[in-house]
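**Q** I'll drop the sequence and a predicted model, then ask my questions.
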Amino acid sequence: MDFDDLDDVEATAGPQGLQEQREKLQTASWEELAAAAPFPRPKGRGFGGAKRLQKVLYLHGPGSNKLMAEKQVQAVFKNLKWVVDFELLEWHFVEGAINYKLEEIHWDPAVQKIFAPFGRPCGESYDGYMSYFSMWNESHQDETWLGPEASKMAAEGLGACGSNGYEDVLEHMAAHLAENGPYDGVCGFDMGASLAFDMARLAQEGDKRFTEKFRYLVLFSARGHRARAQLSQGSLRPKAPLQIPCFMSWSREDDSKQYSNYEELALYVHPNFRRICVHGQGHRPPNLKKGTQECELLDAFIGEMQADTFSGVQEDGPDIYKDFWLPLPREPAALPEPPMKVIVVVDPLGEHGPTAAEAKADRSRFPAQEPLEVCQKRLSIFRQVTATKCEDLLLEGWEVLSAAFQPSHVSLRWHPEIQARDSSVAYSVDAGRSRWLQAEDEVALPWSKLAEVAEQLLESLEVGRDSVALVGLGTGGIVAFALALALVRRGVLPAKLCCACPPTVWPEGAPGPGSLVTTPVSYLTCAESVAGPPWRFETSTFGPFAQRHFEDKATMVATISEEINGFR
C-alpha cells in the first residue's frame, strides 16, 4: 500500500492531524480489504440427494466421534424452521485418525461423565475418542497443532517437529473432499471448526486441494493458530480476511478455551461475510431453543445459504466487532525526534495474582486441562512482572518518568471479583466464568474511568510535545495504553508502547481500531501464559505490531531494554 498521500497529514501538528492520518489509514485499509480475493466457491448449490437439499460436512471436536457428532448436530439444528420444515440438511461426517482413551483426552471428571457413553469398550476404560490433531501446549501462547505422524513423534520424545505439524490431516481432508465433494457447507465444533477454517484459508490462498469444495461455514468455538506457535504455525494465519459466508458462535463462559481466541478468529473473516452469535451455554455446540435470538440468527443464515441471498449485513447480535478486522496493513515506524522520554507504568496493585502454592492446593480454581507445573510456572512469572519496579528496568541513558498512582487509583476495582465455578458439572448453561480467563487478564474498570485515570497521571508528568515511549507492567499495561491514547488526543504520537502481561480482555467502550494511529506496539508475555490473543493491542495501531516471549523477570527486563534501546 502506498502511504505517500499521508505526508501532508504527518506534517500537520495537533490532534486534528493525527485524526486525519488515522482516517486516511482506515480508508486505505478498507480499500485493501475490499480488494482481497473472493472465495473460490463451487459452481451451483444444493449438492445433496434432493434438488434443494444442502449437503453439509460436520467436523467434530477433540476426543469425539461420529456418534457424538450426530447428537450435537441434532441439538443445534432441531428447532430451525428451514431445517425442520424442509428437511434441508444432508449431513456427512469424517472422524479424526488419532484414537484416545477417555481420560487421556478429557482430563476433567465432569466432562468424562458426559463422554463415557459414546466411547467403545476397551478393558477398564474406553477408546474410540477421535481427534484430527493433538494440541501441544494447548491454550497457551505456543499452542501447536500436531497431526497423527507428528503426534507419534512427540510421544516418542522428539518434541514438536515436521514441516507444519499437521500436513497429514490436511491431506486426509483433501482426499475426502476430492472423493465426496463438493459440499454446500462445512460445519464444525472446536478442533473441527478450526480445521474447517484452515481449509477455507487454504482455498482462498489458492490451494487447489480445497478450492471449489464448499461455499459457507458454520463454526462453533473455532480458534486459529497462535502467533507464537511452534513450527512457525503463526505464519499460517490468513494473509487477508476470508470472503466466505461464515456463521461464528461461541460462549464467554467457555471452560475449555479463552473466548478471546474465538473473537480473534472472527476478525480474520471479512466484516461483510461474517455473522456472530454469542451464546451462554459454555463449551459446546449450543442447544438452540425455539424463539431465541440465537436460533433465529442461525435459521436466517441457513435460509440465506439456501436462497443464495447472503447480504453480509447483521441486524441483530453483537456489534462490538463490526469495525475490526485482521490482518491490518502496517505503516513502517519512523525514528522519534530526540530527546525521547520513557514513561514507566508499574502495576498499580503491586505484586498480585494467584500463587504457585494456591494452584497446587486448589486445582478446581484452575483449568482442568493444564498441567500443574505449567500453571505454577506462569503464575510465578506473572507475580514477578507485577512486582517489578521502575528502577528494576535497564533504561540507562534515557530520561525515565514513573507514573505516580494516587491512593484513590490503587483502591479502584481494576479486575472482576470471581465466584468459584461449579467444577462438578460440564457443558451446562450459565455455568459461570471460564477458568482459563484469569481475573488479572480482564479489566473491570469502565473505559471512561480508565481514561480519567490516564489524564490525571499525564497531568503530573512533564511530557509536553517530547517524543515519548511507554512501558506498562501487568495491570499497568492497560494504563500505559490509556496514557498513549491520551497523548494521541493531545496530538503527540507515542514513539513506542511496550506492555508485559497486560490485560487482554477490555471493558465495553474500549477504543476502536487504529486508535494509536501508527504507534509501534509490542506485546510481551511468557509462553505459559493463558491470556487470550492480544487482538485489542494488535488492532490498535496501523504501525508495527510484535508479540514476544520471555522466560522470567530477567529476560523480561532484557527484552524491554532491547525494545527501548532500539531507538538509539
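**A** Thanks, I have it.

**Q** rest of the way, CA atoms for contacts and neighbours
**A** Fine.

**Q** tally of neighbours for the spatially closest residue to residue 134 that is not a sequence neighbour?
**A** Computed as C-alpha to C-alpha, 6 or more residues apart in numbering, the closest residue to residue 134 that is not its neighbour in sequence is residue 146, at 5.2 Å. By other C-alpha atoms under 10 Å, the residues close to residue 146 number 26.

**Q** now do residue 149
**A** 17.

**Q** need the three-state assignment for it.
**A** When classified by DSSP: H, G, I helix; E, B strand; the rest coil, residue 149 comes out as helix.

**Q** next one: the one 3 residues further on
**A** Recorded secondary structure, residue 152: helix (three-state DSSP).

**Q** any idea how far it lies from residue 413?
**A** Between residue 152 and residue 413 the distance is 47 Å, computed by C-alpha to C-alpha, to the nearest Å.

**Q** just residue 98 next, same as before
**A** Residue 98 sits 46 Å away from residue 413, going by C-alpha to C-alpha.

**Q** between those two, which has more neighbouring residues?
**A** Neighbour totals were compared for residue 98 and residue 413, and residue 98 leads with 19 against 12 (other C-alpha under 10 Å).

**Q** putting a second one here so we can go through both:
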Amino acid sequence: MASFWEVVGGADKGGILVREGQSLKSSELPGRLSTGAVLGELERAGERLRYCLLKGTGPAEGWISLKVAGKDLVQPASTLGGVPASPEPAEEVRHLVPPSKVFPAPTSRCFGKDGKMKMLYLHGGGVSKTVAQMQLNSTFKEMPCKKQLEWTIWTGPHAVPLGWNGDFSLKPFGPNFTVYFERLPYANCQRETWEGFDKTLKEFKTFLRENGPFDGAMGFDMGGEFLVHVAGLATEGDPDLKEAFRFLMLFTSTAPKHLSPMGKDRIKAPLQIPTICSWSNSDENHPYMEYEELPLFIHPNFREVIVHHDGHKPPILKKEQAVFWRFARFLDAMEKGREFTPSDHSDNAVRSKLWLPVQRSAPSQPKAEKRRLLVVPDPVGVGADLPKAIEALQAMQARGEPIESQGEPFVSGGTPPKPIQRLELLAQVCQASPEIFQQAAAAAADSSGIDVQGVSFTDEQSRIQWHCDSADVPSRQLLSKDIIDDEKRDSDAQEMARRFLEDAKAGDAPLALVGLGTGAFIAFAVARELVSKGIRPLGLWLVNPPLRLPWSCTSEPCILKDCPVHVLVDRDSTYGPPWRYEVSTCGPFTTSLFVDIDEMVKRIISDVQSL
C-alpha cells in the first residue's frame, strides 16, 4: 500500500479532476490537482483515492481516480513515501517470532460525545495537567481531525515539587506536578527500576472502570512507557485492562533494560495494537537507541514509526511536513474504523523484518578441549570527544561546580556517580590490547585450553573515520563512539573481517570473538563472515560496542543464527540498549556489567574456558 502518490495525468487539461466524495457522481471541487503534485493517501476504495495535498496546487483534500480509460492519473511516489516496506520475516526465521495474541480492544469505536474519538493522554514526568493540555494543543493544532478528538488527561498519582525534572520554568503552570513512577537509582541506569509503578497501575485500573473505554491512548515519555506495560498486561489477560483502548500513540518512550528489576516485565510477544512510535534523535533526555528499541515490541503489521526533529517533547505537527500527514493518515484510519496498514516510509522499512523478543535456542556443541580467542581492539582508540568530555568535567570540578548529585525519590532526580571515573574506564576499554587477554588466559587455572590471538590494523585501516564528527552527535547523552551511521563502514568492516580471518592462525579449534569499543563492530563483522561460511563461532563478546550501526548490517533478523552474543558495559553507564546485537542472534543473548578492566577480561576468559 503506497502512502504517497504523484499526479502524472492531466498535463493537457491543467491537472486532474477532484470530487468531494467517493462516488463519481459526487460534486466536483473547484480547481484541478496539478500534474506533478504529491499526495498523501488517506483512504482507498477500489480505483478511488482520498488524498491530502503535500506538494503542488489544487484542492487540499478530496477524491480522485487512480486511472481513467486504462491510463494512470497517479503513481506511487517514493520521494516522500520512502522505500517500499519489506515483507515479513523470511520463512526460516518466522518460527522465532513469539506467538502474538490478539489485543483485547473494544469492539466499538468513537466513544466520545457526538461520535467523537475519546482520547486519553498520559504526560511526561514532573509536569502538570496545564502543561499536558498545552502539549496537546500544540501537537494537534493543525490536524484535520482535531475537532473529532475528545481528550481526557490522567495525571500521575505521585506528587513531585517544581524542578523535579530540573525545569524550574514550569512554575507559572503549577503547583500540581506529578509523575507515574520514579526512575531509580537514576535515569538511563542499566539497573533502572520504576518505583511507584504498582500504585500507579492500581489507580489507573480504578480510573478505567470509571471512565473507559477510550478510542486511543497517547503517552509521552514515562506516560508512554506506562501505557506500553498496560497494553502488555492486557494482552496477557489482565481482566481489569480488557477493552481499555483501541490504539496507541507513544512519544519518546522506552522499554525497561534487561538488567532492570523491570526487565522481567518486558513485553512477551509483539503487540497487535495499532501504534505510532515517534521520537527525535536529538532528544537530550535519553539515548535515542532506547526509543528505537520500543517499536520492536509492536508487531510490524501494526506499527507506524515516525522520527521527528522537535527534541524531547511531542512533535509540533505542521501541514507542510510529511510526518504531519503520516499522523493524519493513522488517525483517519482509527476514526473510520478501517484496518491500518503501515506506510512504506523508510522509518518503517528499515526495521520491518525485526521484532523483540526473539525465541531463542541454546546451541548444542560438545565442550572443546582447545579454543581460539580472537581479540579485536579499538582501531580508533579514545577518539576525539572522549578526552574532551573528561577535560570538561575536570574543569567543572576545579571550579567547584557539582558534576554529580544523588537524587531523592519523588523530590529530585539523581545523576550517574563518578562521571569522570566512568569516562576514564571507557578510555581504558578503547586502549585495551589483546595482550591483557593473553596474560589473563595464561594466569587462569586451566590456561592450556585457550589460544589468544589479536588483530592489528594497518595505517590505512586506522585512518578510517568510523564514527560521525563530534559536531554531528545529536544528543548530549551520546559520544561519537556510540554512532556508526555511514553505510560504507559496513563494507569496510566486512573487508577487514575477511582479511583478519585469512591472517588468523590456522587450526581446527573453535573460535570465540571479543570486540572492544569500535572493535566490537568489526568483531561483529567477523562473526557474520564466519556464519556466512557455515562456521558458528563459540561466542561473540562485545565490550561497550557502538549502538547505532549501519542499517545494512541489522535489517535482517538472526544473521548470526544461534551464535551466542554477550554484551558487557561498564556499571555506571547510561548506555542505550544493544538491541541491534540482540536481534542478530536466535542463540543465547546476555548483557552484563563490569567495574574495571580486570573484571571484564577475567570474566570473558572464564566464559570461554567453560565452553
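**A** Ah, there it is. Predicted model, so just to flag it, every value in this text is computed and none were measured.

**Q** sorry, back to before: need the contact list for the aligned residue in the second structure for the residue nearest to residue 134 of the first structure.
**A** Aligning on TM-score structural alignment places residue 146 of the first structure opposite residue 195 in the second structure. Taking C-alpha atoms under 8 Å, 6 or more residues apart in numbering, we find residue 195 of the second structure in contact with 181-184.

**Q** nearest to residue 547 of the second structure, of those?
**A** Closest approach to residue 547 of the second structure among the contacts of residue 195 of the second structure (C-alpha to C-alpha): residue 183, at 22.4 Å.

**Q** give the equivalent position in the first structure for the closest one.
**A** Correspondence of residue 183 of the second structure to the first structure, assessed by TM-score structural alignment: residue 135.

**Q** that's a strand at its match, yeah?
**A** Yes - the assignment for residue 135 of the first structure (three-state DSSP) places it in a strand.

**Q** so which helix or strand takes in the nearest residue to it once chain neighbours are set aside?
**A** Closest residue to residue 135 of the first structure apart from its sequence neighbours, by C-alpha to C-alpha, 6+ apart: residue 145 at 5.0 Å. Using DSSP states H and E, residue 145 of the first structure falls within strand 144-146.

**Q** and for the counterpart of residue 533 of the second structure in the first structure, the neighbour number?
**A** Superposed on the first structure with TM-score structural alignment, residue 533 of the second structure falls opposite residue 490. Neighbour count of residue 490 of the first structure, defined by other C-alpha under 10 Å: 16.

**Q** which residues sit in contact with the residue lying closest to residue 490 of the first structure once chain neighbours are set aside?
**A** Nearest non-adjacent residue to residue 490 of the first structure, counting by C-alpha to C-alpha, 6+ apart: residue 15, 5.4 Å away. Taking C-alpha under 8 Å, 6+ apart, we find residue 15 of the first structure in contact with 488-492.

**Q** swap the cut-off to 7 Å and go again
**A** Counting by C-alpha atoms under 7 Å, 6 or more residues apart in numbering, residue 15 of the first structure makes contact with 488-491.

**Q** ok, residue 360 of the first structure next?
**A** By C-alpha under 7 Å, 6+ apart, residue 360 of the first structure lies in contact with residue 372.

**Q** quick check: it vs residue 196 of the first structure, distance?
**A** Residue 360 of the first structure is 37 Å from residue 196 of the first structure, by C-alpha to C-alpha.

**Q** again, but for residue 482 of the first structure
**A** Remark: distance between residue 482 of the first structure and residue 196 of the first structure (C-alpha to C-alpha) = 37 Å.

**Q** same deal with residue 325 of the first structure?
**A** Distance of residue 325 of the first structure to residue 196 of the first structure, computed by C-alpha to C-alpha: 19 Å.

**Q** ok, residue 352 of the first structure next?
**A** In terms of C-alpha to C-alpha, residue 352 of the first structure sits 40 Å off from residue 196 of the first structure.

**Q** between the two, which is the more surrounded one?
**A** Shown here are residue 352 of the first structure and residue 196; by other C-alpha under 10 Å, residue 196 has more neighbours (24 against 18).

**Q** now name the helix or strand holding that one.
**A** In this assignment (DSSP H and E), residue 196 of the first structure forms part of helix 191-204.

**Q** mean shift of the helix or strand that comes right after that helix relative to the second structure?
**A** For helix 191-204 of the first structure, the following helix or strand on the C-terminal side (DSSP H and E) is strand 216-220. Once fitted to the second structure, strand 216-220 of the first structure is off its aligned match by 0.5 Å on average (mean C-alpha distance after the TM-score superposition for the first structure).

**Q** could you tell me where strand 216-220 of the first structure falls in the second structure?
**A** Using TM-score structural alignment, the residues of the second structure aligned to strand 216-220 of the first structure are 247-251.

**Q** the matching stretch: how far from the chain's middle?
**A** Offset of stretch 247-251 of the second structure from its chain centre (C-alpha atoms, centre = their mean, to the nearest Å): 14 Å.

**Q** what's in contact with it?
**A** With C-alpha under 7 Å, 6+ apart as the contact definition, stretch 247-251 of the second structure has outside contacts at 215-221, 224, 273-279, 314.

**Q** okay, and which of these map to helices?
**A** Here DSSP state H is the test, and the contacts of stretch 247-251 of the second structure give residue 224 as lying in helices.

**Q** and the buried ones among the contacts of stretch 247-251 of the second structure, selectable in ChimeraX?
**A** Per 16 or more other C-alpha atoms under 10 Å, the buried members of the contacts of stretch 247-251 of the second structure correspond to this ChimeraX selection:
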select :215,216,217,218,219,220,221,224,273,274,275,276,277,278,279,314
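
**Q** farthest-separated two in the contacts of stretch 247-251 of the second structure?
**A** Across the contacts of stretch 247-251 of the second structure (C-alpha to C-alpha), the longest gap, 22.1 Å, separates 215 and 279.
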